[in-house]
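Trainee: generate coordinates for the sequence data below:
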Amino acid sequence: MRILVTGGCGFIGSALVLHLVNDLGHDVCTLDAMTYAANPVSLAPLADNPRHRLVEADICDRAAVQKAFADFKPQAVMHLAAESHVDRSITDPGAFVRTNVIGTQTMLDGARGYYEALPEADKKSFRFLHVSTDEVYGSLPPDAFFTEESRYDPRSPYSASKAASDHLARAWHETYGLPVLVTNCSNNYGPRHFPEKLIPLMILNALEGKKLPVYGDGLNERDWIHVEDHAKGLVAVLERGRIGETYLLGGRAVRNNLAVVKALCAAFDRLRPQNAPHEQLISFVADRPGHDRRYAIDCTKAEAELGWRPQKTFEQALEETVAWYLANEGWWRPIREGRYKGERLGLNG
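Mentor: Below you'll find the predicted structure:
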């Protein structure tokens, strides 16, 4: 297949593009605005691969989007490009509305114009997969889980902008007949994760002997999915999902933030024991505004309909993630000390 992927130089996007090209042999066009969270080094393994092309363009740029469709002639779109960090959305909500709402509308419009001009035979196989987050559903009570029927209740500018983009994607399906699929995922972790999010931030702080700051009491709960499991789930939805349907993709690994940080410390004690015990670096800081207490996904629908299920065991894959950062300083060091120096990085995903 020829697949147009937006946001392919980001964390989840790069894992997806590598899987599509290296593992599945698809032709991929990556459309990315190369904002602060994008890292072209993540796609360096594809530098000489004729199955991949990288186009630097903003998804809000209507002409650039239309050109990407016209030049590449995709058989599917996987739309991941988004502003995604809650702390940043609190300080600069306009950027999130622009990219997540206006950008999604621009992509949907571009896909609609392209789709409507396709021959009937090609229309039958075309898909537009919109990738979103479980944060659109708000905060859960203890022991509860999100399902595809959960009510939307976003609490931050980030989750509100993603909720709006979800509604737009479904509206373009219902109104214009665009063959749309929607996914909502839990927190991702794994290699090549931009170090403003909880896990990579704690890994790099521990590596440098710095404090490991945890919001509030540290008991906010999240379901964690390894980025490679997520990438495989997205492909399963694209290939086998029912048009117009939503699928929740989770890792069946609910942990509170403090437990995650302690697990990271235990991994560091095994892999880099000279500074053990690393738990002595844990500190608690004031909670952020509107910090949702619990997210957890019931991914039964995706498992039953698509034959997909998460394969990674959280603690083992978390230690593998720590090992990756220890072995790949060349990836994270320019980010840590370069153009992002002095920024207040986020804490708890």
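Trainee: when you work out contacts or count neighbours from here on, use the C-alpha atoms and nothing else.
Mentor: OK.
Trainee: so where does residue 214 fall, helix or strand?
Mentor: strand 212-215 (DSSP states H and E).
Trainee: for that strand, packing partners?
Mentor: helix 198-207, helix 257-271, strand 282-285 (3 or more CA pairs under 8 Å, 6 or more residues apart in numbering; DSSP states H and E).
Trainee: contacts for the shortest one, please.
Mentor: This points to strand 282-285. 211, 212, 213, 214, 215, 216, 217, 218, 261 (CA atoms under 8 Å, 6 or more residues apart in numbering).
Trainee: same thing but at 7 Å, please
Mentor: Residues outside strand 282-285 that contact it (CA atoms under 7 Å, 6 or more residues apart in numbering): 211, 212, 213, 214, 215, 216, 217.
Trainee: among the residues you listed, name the buried ones.
Mentor: Neighbour-count burial within those applies to 211, 212, 213, 214, 215, 216; the criterion is 16 or more other CA atoms under 10 Å.
Trainee: ok, how many other residues are close to residue 124?
Mentor: Using other CA atoms under 10 Å, residue 124 has 11 neighbouring residues.
Trainee: helix or strand: which one has it?
Mentor: Assigned by DSSP H and E, residue 124 belongs to helix 120-125.
Trainee: in that helix, which residues are buried?
Mentor: Buried, per 16+ other CA under 10 Å, within helix 120-125: residue 123.
Trainee: what separates the longest helix along the chain from the chain centre, distance-wise?
Mentor: The longest helix of the chain (DSSP state H) is helix 157-176. Here helix 157-176 is found 17 Å from its chain centre; the criterion is CA atoms, centre = their mean, to the nearest Å.
Trainee: need the contact list for residue 79.
Mentor: Contacts for residue 79 (CA under 7 Å, 6+ apart) come out as 5, 6, 129, 130, 131.
Trainee: at 6 Å instead, please
Mentor: Taking CA atoms under 6 Å, 6 or more residues apart in numbering as the contact definition, residue 79 lies against 5, 6, 130, 131.
Trainee: can I get those residues in TSV including neighbour count, distance to residue 280 and secondary structure?
Mentor: Formatted as TSV, these follow (neighbours: other CA atoms under 10 Å; distance: CA to CA, whole Å; DSSP: H, G, I helix; E, B strand; the rest coil):
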residue	neighbour count	distance to residue 280	secondary structure
5	25	42	strand
6	25	41	strand
130	26	42	strand
131	22	38	strand
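Trainee: just give me the closest of those residues to residue 99.
Mentor: Nearest to residue 99 among the contacts of residue 79 is residue 6, at 11.6 Å by CA to CA.
Trainee: does the closest one touch residue 33 like I think?
Mentor: No. Under the criterion of CA atoms under 6 Å, residue 6 makes no contact with residue 33, lying 8.9 Å away.
Trainee: one more to line up against the first:
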Amino acid sequence: MKRILVTGGCGFIGANFVRWELETYPELEVTNLDALTYAGNPDNLAGLNGESRYRFVKGDVADRSLVMGLVAEGFDAIVHFAAESHVDRSIDDATPFLRTNIQGTQCLLDAARAAGTPRFVQVSTDEVYGTLLPDDPPFFESTPLAPNSPYAASKAGADLLVRAAYHTHGLETIITRCSNNYGPYQFPEKLIPLFVTNALADIPLPVYGDGRQVRDWIHVSDHCRGVDAALRQGRAGEVYNFGGRSERFNIDVTRAVLTLTGKPETLIRHVTDRLGHDRRYAVDCSKAESELGWQALTSFETGLAATVDWYRTHTPWVNRIRSGAYRS
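Mentor: Model (predicted):
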């Protein structure tokens, strides 16, 4: 594999993936297509502008003319991260989620089919499966889709279009679904970076409801290795789950952040719960472990401590986001 197109490569997971691919494969060329919406931060890829194997293209995945022309240049694979992904924003207005996550995905699939792109990886989320009761087994790849938020519904719709492209047109597609990511370069509206940056600034940490929602946490580096394994070794038409086997109550994650930042629990503020808030997510990743030889390597305790240290030592990055300067 010599040339890949990554969409959404200026976002949190996409940027980590771009860096990982370039560092791991010395001969690989990466083109990054990103519209630079509010969560697309060029600072996430600082230092790559002089890298001859990296190219940035500003553009919207739903811009059919642009996407068709770009994909026609010829790539060995498309790895599709680009998405609107914040649940609260989808509750306020689902329209951008439909455009990017559904229309954008179909646009890329059409372009890949027209260009004969050998492989298409759709990076999705465990939220398409819905919610679990406390004693339910984790989600399997065969678990029926039952999304409960507009964001999750838009990702489920995109996944079904990717599945259809494989079964109808024979496009070699793979879908990956992952549990909650954390790590460097995550936009500080998601739980861990929001709470870390708030705690460091002595700003209250808003915990939804009773904080007893359960999430399975995976470090972004483990997720990136999983996507790469699916890209290079996955079977066409298949779905692969990636998780950290680290289920935690949100309130316990909050307390762990406060301990690592040396801040008091008096900073915790319980706020009105999110509409339709799923109670528990957890994925079974044994298929990825057995078929791809993948496993999560970073424990939650180690990964969270490293993440807190990253945000503590990257205050200029945080300040540029808080001020909006990163968009200039």
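Trainee: so after superposing, what's the score?
Mentor: Once superposed, the chains reach a TM-score of 0.97 (TM-score structural alignment, normalised by the length of the second structure), with 324 aligned residues with a CA RMSD of 1.3 Å.
Trainee: circling back to that earlier point, the strand holding residue 214 of the first structure vs the second structure - mean distance after superposition?
Mentor: Taking mean CA distance after the TM-score superposition for the first structure, the mean distance separating strand 212-215 of the first structure from the aligned residues in the second structure is 0.5 Å.
Trainee: map residue 211 of the second structure across to the first structure for me.
Mentor: Alignment note (TM-score structural alignment): residue 211 of the second structure maps to residue 218 of the first structure.
Trainee: A strand includes its match, no?
Mentor: No. With DSSP: H, G, I helix; E, B strand; the rest coil as the criterion, residue 218 of the first structure is assigned coil and is not in a strand.
Trainee: now for it, how many residues are close by?
Mentor: Here the count is done by other CA under 10 Å, and residue 218 of the first structure has 20 residues near it.
Trainee: what's the neighbour count on the nearest residue to it once chain neighbours are set aside?
Mentor: Nearest residue to residue 218 of the first structure, sequence neighbours excluded (CA to CA, 6 or more residues apart in numbering): residue 258, at 4.7 Å. Using other CA under 10 Å, residue 258 of the first structure has 21 neighbouring residues.
Trainee: now the helices for the stretch 51-200 of the second structure?
Mentor: Using DSSP state H, counting those that start in this stretch, the helices of the stretch 51-200 of the second structure run over 64-71, 87-92, 95-97, 104-115, 150-169, 191-200.
Trainee: in TSV: those helices, plus mean neighbour count.
Mentor: What follows is the helices of the stretch 51-200 of the second structure, written out as TSV (neighbours: other CA atoms under 10 Å):
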stretch	mean neighbour count
helix 64-71	17
helix 87-92	16
helix 95-97	18
helix 104-115	21
helix 150-169	21
helix 191-200	21
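Trainee: those helices: which one's closest to residue 131 of the second structure?
Mentor: Closest approach to residue 131 of the second structure among the helices of the stretch 51-200 of the second structure (CA to CA): helix 150-169, 11.1 Å.
Trainee: how near is residue 307 of the second structure to residue 196 of the second structure?
Mentor: Applying CA to CA, to the nearest Å, the value for residue 307 of the second structure to residue 196 of the second structure is 9 Å.
Trainee: find me the equivalent region of stretch 145-160 of the first structure in the second structure.
Mentor: Going by TM-score structural alignment, stretch 145-160 of the first structure lines up with residues 138-153 of the second structure.
Trainee: any idea which of the buried ones among the contacts of strand 282-285 of the first structure is closest to residue 310 of the first structure?
Mentor: Nearest to residue 310 of the first structure out of these is residue 214 (CA to CA; 27.1 Å).
Trainee: let me see the contact set for the closest one.
Mentor: The contact partners of residue 214 of the first structure, taken as CA under 6 Å, 6+ apart, are 284, 285.
Trainee: can you do 10 Å?
Mentor: Going by CA atoms under 10 Å, 6 or more residues apart in numbering, residue 214 of the first structure touches 198, 202, 257-258, 261, 282-287, 347-348.
Trainee: out of these, who's the most crowded?
Mentor: Highest neighbour count within these: residue 202, with 27 neighbours (other CA under 10 Å).
Trainee: hmm, back to that, nearest to residue 22 of the first structure, of the buried ones among the contacts of strand 282-285 of the first structure?
Mentor: The closest of those, once distances to residue 22 of the first structure are taken by CA to CA, is residue 212, at 35.8 Å.
Trainee: that closest one and residue 281 touch, don't they?
Mentor: Yes. With contact defined as CA atoms under 10 Å, residue 212 of the first structure reaches residue 281; the gap is 5.5 Å.
Trainee: any common contacting residues for the two?
Mentor: Common neighbours of residue 212 of the first structure and residue 281 (CA under 10 Å, 6+ apart) are 202, 205, 206, 265.
Trainee: quick one: which of the residues you listed is nearest residue 109 of the first structure?
Mentor: Proximity of those to residue 109 of the first structure (CA to CA) peaks at residue 202, which lies at 39.7 Å.
Trainee: aligned partner of residue 304 of the first structure in the second structure?
Mentor: By TM-score structural alignment, residue 304 of the first structure lines up with residue 290.
Trainee: quick one: its match and residue 139 of the second structure, what's the gap?
Mentor: 16 Å.
Trainee: of those two, which one has the most company?
Mentor: For residue 290 of the second structure versus residue 139, the count of surrounding residues by other CA under 10 Å is larger for residue 139: 21 against 10.
Trainee: and the more buried one, what is it in contact with?
Mentor: 126-127, 129-132, 145, 241, 281-285.
Trainee: can you rerun that using 6 Å?
Mentor: 283, 284.
Trainee: what do you get for residue 154 of the first structure?
Mentor: 136, 137, 138, 160.
Trainee: one step back: quick one: name whatever helix or strand follows the strand holding residue 214 of the first structure.
Mentor: strand 221-226.
Trainee: mean deviation of the helix or strand immediately after that following strand in the chain from the second structure?
Mentor: Remark: after strand 221-226 of the first structure, the chain's next helix or strand is helix 227-240, criterion DSSP H and E. Here the mean offset of helix 227-240 of the first structure against the second structure after fitting is 0.5 Å, by mean CA distance after the TM-score superposition for the first structure.
Trainee: which strands or helices does helix 227-240 of the first structure pack on?
Mentor: For helix 227-240 of the first structure, there is no helix or strand it packs on, judged by 3 or more CA pairs under 6 Å, 6 or more residues apart in numbering; DSSP states H and E.
Trainee: kindly recompute the last result at 7 Å.
Mentor: With contacts defined as 3 or more CA pairs under 7 Å, 6 or more residues apart in numbering; DSSP states H and E, helix 227-240 of the first structure has these neighbours: helix 11-18, helix 300-306.
Trainee: so which of those helices is the most packed in?
Mentor: helix 11-18 (a mean of 25; mean count of other CA atoms under 10 Å).
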